[in-house]
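# Provided below for reference: sequence and predicted model.
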Amino acid sequence: MPLSNPELWAAALAVVLPPVIAVVNQPRWSGPVKALFMLVVAAADGLGTAYFNDSFHGRTIVSCILLAVIIIGATYHTLWRPSGIAPGIERATSTGGTPAAVPPQGA
């Protein structure tokens, strides 16, 4: 089944969203909080692309959101995190610094 125009826009936008998400993410946030924020951004991506392509109805909205979730996750884990770009952006835009280091056991 070929992808529709809104789905293609959702996928294209999702490829470049991980660095944008990294601007807001903080290194001290837990993994589930970061994942929840990514899901919110993916939902906004899917809803926005469906709306602006005049395809704001059930199947298109759901497929755009699911496609955005998959593409954001895949590009983050295969491109943005291994290259160090997304973690570097998180550290550079952190408001509270990096998480405190655990002291050694003998100290």
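Cool, the structure landed.
# contacts and neighbour counts: CA atoms only from here.
Fine.
# helix or strand next in line after the helix ranked longest in the chain, which one?
Counting residues, the longest helix found in the chain (DSSP state H) is helix 31-52. Once the chain leaves helix 31-52, the next helix or strand it forms, by DSSP states H and E, is helix 58-75.
# that next one versus helix 31-52: what angle between them?
Between helix 58-75 and helix 31-52, the angle comes out at 140 degrees (axes from the mean of the first three to the mean of the last three C-alpha atoms, to 10 degrees).
# count residues in the vicinity of the nearest residue to N5 once chain neighbours are set aside, would you?
Of all residues not flanking N5 in the chain, N53 sits nearest, at 7.5 Å (C-alpha to C-alpha, 6 or more residues apart in numbering). Applying other C-alpha atoms under 10 Å, we find 13 other residues in the vicinity of N53.
# buried ones in the longest helix of the chain?
Burial within helix 31-52, assessed by neighbour count using 16 or more other C-alpha atoms under 10 Å, is assigned to 34, 38-39, 41-50.
# pasting the second one now:
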Amino acid sequence: MTNAQMWALIVGFASPILIAVINRPEWSQAARTLVQVMVSVLVGLGSALFAGDFAGKDVVSSILVAAVAAISAYKGVFKPAGIAPKVEKATSPAARG
């Protein structure tokens, strides 16, 4: 595993909290999935750039590692514990207004 992939794994694991801040409960599943994909792409790109591995294969693998880490963390930790849904609801303007 490269440094870029390791950073993508670490940051990707924590990214469901950021995704929950961005997502809104009233959004469609497609919109929510798009946010997850975009955050994973940004995490992968940032990790590769930060680690100095900003080249074709390293960038793509970092994006994929970030996506798998985010999905796994969300489904295995943040959703069952109720953390992500609570963050999403607390940061949603519709819930506050």
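Arrived safely, thanks for sending. All values reported here derive from a predicted model rather than from experimental measurement.
# what does the residue nearest to N5 of structure 1 correspond to in structure 2?
Here N53 of structure 1 is matched to A51 in structure 2, going by TM-score structural alignment.
# isn't that match right next to A4, touching?
Yes - assessed by C-alpha atoms under 8 Å, A51 of structure 2 is found in contact with A4 at 5.1 Å.
# residue contacts, G52 of structure 2?
A4 (C-alpha atoms under 8 Å, 6 or more residues apart in numbering).
# and if we set it to 10 Å?
Counting by C-alpha atoms under 10 Å, 6 or more residues apart in numbering, G52 of structure 2 makes contact with N3, A4, G46, D58.
# equivalent analysis for A50 of structure 1, please.
Contacts of A50 of structure 1 (C-alpha under 10 Å, 6+ apart): 5-7, 9-10, 44, 56-65.
# spatially central residue for structure 2, please.
By C-alpha atoms, centre = their mean, structure 2 has its centre lying nearest to S15, at 3.7 Å.
# and that residue, what's its match in structure 1?
Match for S15 of structure 2 (TM-score structural alignment): L17.
# give me the element that match is part of.
helix 5-24.
# mind listing what's buried in that helix?
Under the neighbour-count criterion of 16+ other C-alpha under 10 Å, helix 5-24 of structure 1 has 6-11, 13-15, 17-19, 21-23 buried.
# ok, now stretch 53-65 of structure 1?
Buried residues in stretch 53-65 of structure 1, counting neighbours by 16+ other C-alpha under 10 Å, are found at S55, F56, T60, I61, V62, S63, C64, I65.
# try stretch 86-93 of structure 1
For stretch 86-93 of structure 1, by 16+ other C-alpha under 10 Å, it's A86, P87, G88, I89, E90, R91, T93.
# quick check, nearest of the residues you listed to L79 of structure 1?
A86 (9.1 Å; C-alpha to C-alpha).
# give me the aligned partner of the closest one over in structure 2.
Checking TM-score structural alignment: A86 of structure 1 goes with A84.
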